[in-house]
Structures are given as C-alpha cells and as structure tokens.
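>>> For reference, the sequence and a predicted model appear below.
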Amino acid sequence: MSKSITTKELAQKIANHEKTMILDVRNTDEFDNWKVEGGNVEVINEPYFNLLDGVEPVADKLDKDQEIIVLCAKGGSSEMVADMMEEEGFTNVYSLEGGMKAWSEHLEPVKIADLNDGGALYQFVRLGKGCLSYFVESNGEAAIIDSNRMTDIYENFAKEKGVEIKHVLDTHLHADHISGGRKLADNAGATYYLPPKDATEVTFDYTPLEEGNDITVGNTTVKVQPLYSPGHTMGSTSFIIDDQYLLTGDILFVRSIGRPDLAGLADDWVGDLRETLYSRYKELSDDLIVLPAHYSFAEELGEGGQVSARLGDLYDQNSGLNVDDEEEFRKMVTENLPPQPNDYEDIRKTNMGKISPELERQKEMETGPNRCAVEG
C-alpha cells in the first residue's frame, strides 16, 4: 500500500519553496485548465488511462529515488498509480489525499505581522485557487475579510487564538468563489458588511461599508478608506489596517490588475478601474503593503507563502500601473481578458442569496483557477 500526503503537508512544501515533483494523472484538458503550481514545483502530466498497463510512460521521466507526489481529481486513481510505481521500484511515492478536489479547499494561514496595539494580521492562502482572505485579531476580537466557503477553518483558528469573531467583511461581491461571509457572521453572531453598490440585488440583510465609518477590532482600527475604489465591481472597497497594510480586494494584485468585466460591464467600468489605480491609490503612501484578495502566478508567493508587495514598488514594477495613455489602457484591459471563471454567473447569484446550491454543486462551481486578473 503506497504512502499518502495531506494537502497541508503539500501546502507547507510549496510555501517553504521546497523542491516538489508532482505526477498529475488527470486528463490533459483538466490539467491544462488547472494544476498545482508553486515556485519550486515541477509537474508532469500523464493521464491515468495511459498507465493502466504499467508505469512505463513515466518511468524514464522520473528518478526512482526522488520524492514523487501523485495526484488525480479525488484521490482514488492516484493511489492505484502510486501502488504500481512502488511495485516498479519507485521508493518514495505518495498519493495526495483527496486529490485536486481537496487541494482546491485547503487554506494555509500565514502570519503577516504583529499589529501596533497588540494582536496580529494573518493571510489565509488558498493555494489551489489563488484566493487570499484575511484574519485580524486584537484584544479578544477578530474580523475576517473575503472569507472562503470553508468557514470551519476560520472558526477553528479563532478558537485556537481565543478570540471572538465580531466582524465579517467582503471587499466586493465575488464572482470566482462562493463567499463564506454571511454563514460565518450568522454562526458567530457577527456583523456582515458589504459595499452597498454591490448589494443592489442581494436578498439578505447586511451592514453597508461606507467611507469614514471605520471598524474597530479590539485595539485595532480598520479604516474603510478609500471606500470607493471601483473597477473590478462598482462597489469594490479597500481597507487600510494599522496605517500599514492596504487590502485591495480584486482591484490591484502583485503582478497584475483586476478585470472589470464580470458583470458584463467592461467598457463602463474600465474608466473607474483607471481612476482607482492611477488617482485614488496614487494619493496613498508608497510604503503601504498591498495585500490583495487573489494571486495568479506562483512567482507571487513570497516568504512563508505570503502574497504581498509595497505599493510604491508596484508603481515601479506592475505593468498594469504604467500605461500613460488612457486609450491604450482601455485597450490593454478589454483585449487581455482571460476566460471567465467557471460558473461565475451562478457564483454571483449564490453570493447575492438568489440561489442556494447543494454543497457538491458548490464545490463543482468553484473548480478551476480564479481568473480575476487582466492578463499581462
């Protein structure tokens, strides 16, 4: 019987930039659409049906003594392939428990910093989907920003830290993943916040995020500033925490900028996107550390797996922030849009409260990469 590895163990290897060899035995079209990525990860794709008669198709590509992690969609096929490889003399083979389905749901907490007045800021990295969410804790209280669907992970983390979840915030109405915000707030008896301009069609009660109405978490102030940072959505909201950290939602990423088309309004919103990136953010301190809601490239994973960058450095290095001509910017944004996220319309409807899919359907809706950025 072959050995197995958990998604947490794989996540820590990637976060620590350990050399990692993966044999992905899913169909090639599934692999091409979405795979495990990281700064020091090498992946070979060989569909399972090519290995039914033996592992010869990969035997020459892999060292029999190196550590190899075999993965498939749900974990069953990878176990069989790992067993076959062991029989052929591969000595260090592991099957990824739960496959890509489990990988898609894994959240890895990374500490960003201790805060000035006590408490700390954490980034939860969803390596399988490129989603980033945030946990602010201070003096026995916590706020969670851009929560993923797997709310128990945040709840357990809060218990470990001995803090009570008081505030749950979404920077915007998400279209690439199902928000756990409302559920998390309901479970904890916390306040759920949403930008009102993104909430015109929601079917539930919420507390509007409004500029100037700062949110206090223990001894820490979360500045709702600038509230109006539209472009990805009409209500996209930025937060400044501890006067040091700028949470940009899906407006600005480390290597790219947000796409303005997920509500079908690219031509209308591209001007707002430019205004936010080229004017509103320009007025902020260059020393703010940008913490986005997503990342698209393995190279964006820094020390310990965190995704962050100094705002001033992004104005020097991020090509999306360096297009002087407004018409050229409009063209760059509207002509470099990647495919829409999987099931994005149903995800938006779910986040509005208009539909309530079964859990298995929710998992299926989230399959694939996030695709929230303009492609460079």
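That came in fine, so what should we check first? Model, not experiment: these values are computed from the prediction.

>>> From now on I want contacts and neighbour counts done on CA atoms only, so please keep to that.
Fine.

>>> Run through the residues that contact the spatially most central residue of the chain.
The centroid of the chain falls nearest to C131 when counting by Cα atoms, centre = their mean (0.6 Å). C131 is in contact with 125, 148, 293-295, 370, counting by Cα atoms under 8 Å, 6 or more residues apart in numbering.

>>> Now R371: closest residue in space, sequence neighbours ignored.
P341 (5.6 Å; Cα to Cα, 6 or more residues apart in numbering).

>>> actually E300, not the one I wrote
Take E300 and drop its neighbours on the chain: the residue closest to it by Cα to Cα, 6+ apart is V307, 5.9 Å away.

>>> number of nearby residues for the one you found?
Neighbours of V307 under the rule other Cα atoms under 10 Å: 26.

>>> Correct me if wrong: the residue nearest to R371 contacts N370.
Yes. Taking Cα atoms under 8 Å as the definition, P341 is a contact partner of N370 at 6.0 Å.

>>> Now for the two: what residues contact both?
Listed as contacting both P341 and N370 by Cα under 8 Å, 6+ apart are D176.

>>> so where do the strands sit in the stretch 251-376 of the chain?
Counting by DSSP state E, counting those that start in this stretch, the stretch 251-376 of the chain has strands at residues 289-292, 309-310.

>>> Quick check: which of these has the most neighbours on average?
With neighbours taken as mean count of other Cα atoms under 10 Å, the strands of the stretch 251-376 of the chain reach their highest mean count in strand 289-292, at a mean of 25.

>>> Please compare the first structure with the one that follows:
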Amino acid sequence: MSNTKFGSPDIAPSEVAERRDDDDLFVLDVRNEDDYEEWAISGSHNLPIYDELLDGDFSSLEAALDEIPEDEEIAVVCVGGITSADAAGFLNERGYDARSMTDGMRGWGRVHQTYDVDERGVSQIVRPGTGCISYLVFDDGEALVVDPSQYVEQYGDMADERGLEIVGAVDTHAHADHVSGGREIADRFDVPYYLHEDDAGSLDEYTPLEDGETIPVGDRELDVLHTPGHTPGSTSFEFGDAILSGDTLFLRSVGRPDLEDGSEDAIREAADDLFDSLQRLADLPDDTVVLPGHFSDEEIRPLATTLERLATDNELFQLVEEDDEELFVETIVESLSDTPNNYQRIKHINWGDEPLDDDAEDLELGPNNCAAN
C-alpha cells in the first residue's frame, strides 16, 4: 500500500460529452460497482477501486493496466474529481495520457449541450448526465425558455450568443427529477413565468397557462395544449410543425403517472388521463416533429422524431393509436419502477413548499426515472 498522492491535468465534463463518439478517448470510471451500475457515462469502463484509492492504495490499478489502452487519451472519472486525479496522475507516471474529469459525476450532471432543430426556431438543450431536455424557442429577436434547469446562466449565455432577448420562462409541468430554473429566470430577466395552475402547488408568482391559449414570441406563438396524466397540469406546446411534449410523450415511452399519488386507483385514473392526452397528440398531423422533455440512451441528436415514426417505435404510443386503453393502463401499472426518494423533495421545491438550498444540485444527480417503462 502507498499513501503517495498524484496530480494530473483536468478534462472538462463538457469535452467528455462532446467526444462521446470519439474512439480516441477512453473513459475510465473508478467508482464502486454499485454506484457505476446505478448511474454512469455511456460507453465508459468501470474499474471499481474507489475505496482503495481513497486509502492511497494503487495496487489494483497497477494490476489492471492491461485493461487500459496505451494509445488512447484517458479520462478518469470518480464522484467529485479528487480520487480520479490521483488515479490519472498514477497513470501519467506510467506513460499514459490521462486526465481527471473535473468535479467527477457531479460535473457530469451539470453538462448542457445545445442542438438546433433544423430551421424551426428551436434549440434543444440536452443534459447527458441527467437525461433532461430543455428548449429555447425563438423568433424575431425574442426567446422563451421551456423547462429550464437550475443553471440559468446557460440560457442567458445562449440567448446572448444568438442576439436574443428572453421574454419568458415556461415549464411543461412541475418537475420531479430536476429543480426548475423558471422562477429564477423570471426574476433575473423580469419576465413572466408560465405554468399550469394544477401544477402550481403553493406558488403565487406565476402566470397560469390555459388550454387553447397562446404565448407570443417574436412574430410567432407557442400554442398551449393541456395534456394531463404525467401530472395534473402537464402541458404540451405546439410551435409550427413541432410539438414540445414535455413528459407526456417520449421517443420510446410516455411519462409515468404515479409521481403525484402512488396508490393503484390514482395511478389508473392518471393513466386514463394520459391515454386521452396522447390521443389528442396522436390526432396531430403524422409529420409533426416530437421534441420530448427527457431521453434515456437514444443516440440521435437532436432528440426528435415524428408522430408517424412513434407509431412504430413506441410500444405505449402504439396502444394509443390502436385505441386499446385497457392494455395501455395495465402495461403502465405493471411496469412502473420505484421512484427515487429525492423526487418528492424536488417536487416540493418546484411547488414552492421548500426553499432552494445548497442541496438542490445533489438532489438531481443520478439516473432519470420519469418514463413509465
């Protein structure tokens, strides 16, 4: 055993995200196996030696050098970027080109990547570490932020880069998996914060959304469709030939209906509502572009498809197209997984029942569990 400490240069989590398809970058995760299996960077390699590294013991890393390619760059990942720095330094002294990922998986959870959706006046902001998606919808110098994360500077910077003025923040629903930045954006830019009243909880400083109304942005409008089921106030938005479906409809699943009330009767009632909402979306033109609020392991960027393709690719949406409500509800009830305990805390923060404190960032860390199956 050795208590030697090694230093190493850093690699930003954003660079790791940008190079996810780069065969010259090998991502080595040194966290314990349980942590890795729960939440990890796609395509990374796990060497579960975290506890040993904490004790300054590099013997298992030494023994595993054959698993680490000598002709690739190495990005070493741990929880917070400290233990990985020791591991990367150890590798560098043995001739490897290794860097420690800044802030570890905490840094990974903060990454935001932006993709323009053709020429529709929509930019999609993907958080690969959390599976969350937000949007900048814009026209004629104005922009609305839809489902913003708590890292509101991301949206201000993005608007500045595009020469846009933020004129409002919108949430498709009261989120359970991430802390909304909607109210902070409203305060910072002195603009409205829009949310359906059925999801407003204890909030009083917001502009309630109603089905059928519109939100202006530039010379265009965001059309409001109340699509309850995932939550009572879940809302989707039409913008031209695109639908921002929030957590109502994903590329391979739909939003789970049990986050408000986990009793079976309540789940079945919410699933019935969700079925009706999905039927409403299914009535839109087949070539409508679906822009969801979450993703799992889909590789396409931006995350987008058409309603016509979903009729083939999404099992639960197929049941809606087939008008099989009974099987739809039963499939959801039987396939729901447990929800993380922190989801309730996040909900109460977004409802205004609890203050936003220093724990808010850590509450979001981990895999996303908003899909029904």
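Now that the structure is in, tell me what you want to look at. The structure presented is a predicted model; accordingly, all values stated were derived computationally and were not measured.

>>> How alike are these chains, TM-score-wise?
Laid over one another, the chains give 0.91 as their TM-score (TM-score structural alignment, normalised by the length of the second structure), with 355 aligned residues with a Cα RMSD of 1.5 Å.

>>> if we can go back for a sec, which residue in the second structure aligns with the residue nearest to E300 of the first structure?
Aligned by TM-score structural alignment, V307 of the first structure pairs with L303 of the second structure.

>>> V289 is in contact with that match, correct?
No. Contact criterion Cα under 8 Å: L303 of the second structure and V289 do not qualify, at 10.2 Å.

>>> what about L10 of the first structure, distance to D24 of the first structure?
Between L10 of the first structure and D24 of the first structure the distance is 14 Å, computed by Cα to Cα, to the nearest Å.

>>> out of these two, which sits in the more crowded spot?
Taking other Cα under 10 Å, L10 of the first structure and D24 do not tie; D24 has more neighbours (24 against 17).

>>> residue in the second structure matching the more buried one?
Alignment of D24 of the first structure against the second structure is given by TM-score structural alignment, with D29 as its counterpart.

>>> Next, the contact list for its match, please.
36, 44-48, 76-78.

>>> among those, who's most crowded?
Greatest neighbour count in those, by other Cα under 10 Å, goes to V77: 33 neighbours.

>>> Just tell me what that residue corresponds to in the first structure.
Aligned counterpart of V77 of the second structure in the first structure: L71 (TM-score structural alignment).

>>> which stretches of the stretch 1-150 of the first structure form helices?
7-15, 28-33, 56-59, 76-87, 99-105 (DSSP state H, counting those that start in this stretch).

>>> So which bit of the second structure is the last one matched to?
This means helix 99-105 of the first structure. Going by TM-score structural alignment, helix 99-105 of the first structure sits over residues 104-110 in the second structure.

>>> With stretch 364-374 of the first structure instead?
Under TM-score structural alignment, the match for stretch 364-374 of the first structure is residues 362-372.

>>> Please state the offset of that stretch from the chain centre?
In this view, stretch 362-372 of the second structure has its centroid 8 Å away from the chain centroid, taken as Cα atoms, centre = their mean, to the nearest Å.

>>> what's the answer for stretch 362-373 of the second structure, then?
Stretch 362-373 of the second structure sits 8 Å away from the centroid of its parent chain (Cα atoms, centre = their mean).

>>> And stretch 114-121 of the second structure, by the same measure?
How far stretch 114-121 of the second structure lies from its chain's middle: 18 Å, per Cα atoms, centre = their mean.

>>> Can you mark which positions in it are buried?
114, 117, 121 (16 or more other Cα atoms under 10 Å).

>>> So the last one is in contact with D139, correct?
Yes. Counting by Cα under 8 Å, G121 of the second structure touches D139, with 6.2 Å between them.

>>> got the contact list for G229 of the second structure?
Applying Cα under 8 Å, 6+ apart, the residues near G229 of the second structure are 248, 255-257, 270-275, 277.

>>> Could you do V77 of the second structure as well?
Taking Cα under 8 Å, 6+ apart, we find V77 of the second structure in contact with 27-31, 84, 100-101, 104-105.

>>> do E210 of the second structure as well
E210 of the second structure sits next to 196, 224-226 when contact means Cα under 8 Å, 6+ apart.

>>> And for K347 of the second structure?
Neighbours of K347 of the second structure in contact, by Cα under 8 Å, 6+ apart: 174-177, 179.

>>> quick one: which of those residues sit in strands?
Using DSSP state E, no member of the contacts of K347 of the second structure sits in strands.

>>> ranking the residues you listed by neighbours, who comes first?
When neighbours are counted by other Cα under 10 Å, A174 leads the contacts of K347 of the second structure with 28 neighbours.

>>> okay, now the residue nearest to that residue when sequence neighbours are not counted: neighbour count?
Nearest non-adjacent residue to A174 of the second structure, counting by Cα to Cα, 6+ apart: D199, 5.5 Å away. Residues near D199 of the second structure, counting by other Cα under 10 Å, number 23.

>>> again, but for R183 of the second structure
R183 of the second structure has 25 neighbours, counted by other Cα under 10 Å.

>>> First-to-last residue distance for stretch 227-239 of the first structure?
The first residue of stretch 227-239 of the first structure is 8 Å away from its last residue (Cα to Cα).

>>> Over to stretch 7-23 of the first structure?
For stretch 7-23 of the first structure, the first-to-last residue distance is 15 Å (Cα to Cα).

>>> buried ones in that stretch?
By 16+ other Cα under 10 Å, the buried positions in stretch 7-23 of the first structure come out as 7, 10-11, 13-17, 20-23.

>>> which residues of the stretch 51-200 of the first structure fall in strands?
68-71, 93-96, 108-114, 120-126, 131-138, 141-145, 164-169, 191-194.

>>> now these in CSV, with distance to G218 of the first structure?
Shown next, in CSV, are the strands of the stretch 51-200 of the first structure (distance: least, Cα to Cα, whole Å):
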stretch, distance to G218 of the first structure
strand 68-71, 43
strand 93-96, 40
strand 108-114, 14
strand 120-126, 11
strand 131-138, 5
strand 141-145, 5
strand 164-169, 10
strand 191-194, 15
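
>>> among the helices of the stretch 1-150 of the first structure, which is nearest Y245 of the first structure?
Smallest distance to Y245 of the first structure across the helices of the stretch 1-150 of the first structure (Cα to Cα): 21.2 Å, for helix 7-15.

>>> the inter-axis angle of that closest one versus strand 108-114?
Between helix 7-15 of the first structure and strand 108-114, the angle comes out at 50 degrees (axes from the mean of the first three to the mean of the last three Cα atoms, to 10 degrees).

>>> In contact with the equivalent of V254 of the second structure over in the first structure, which residues?
When the first structure is aligned by TM-score structural alignment, the residue opposite V254 of the second structure is I257. I257 of the first structure makes contacts with 250-251, 320-321, 373-374, as judged by Cα under 8 Å, 6+ apart.

>>> Cool, thanks, signing off.
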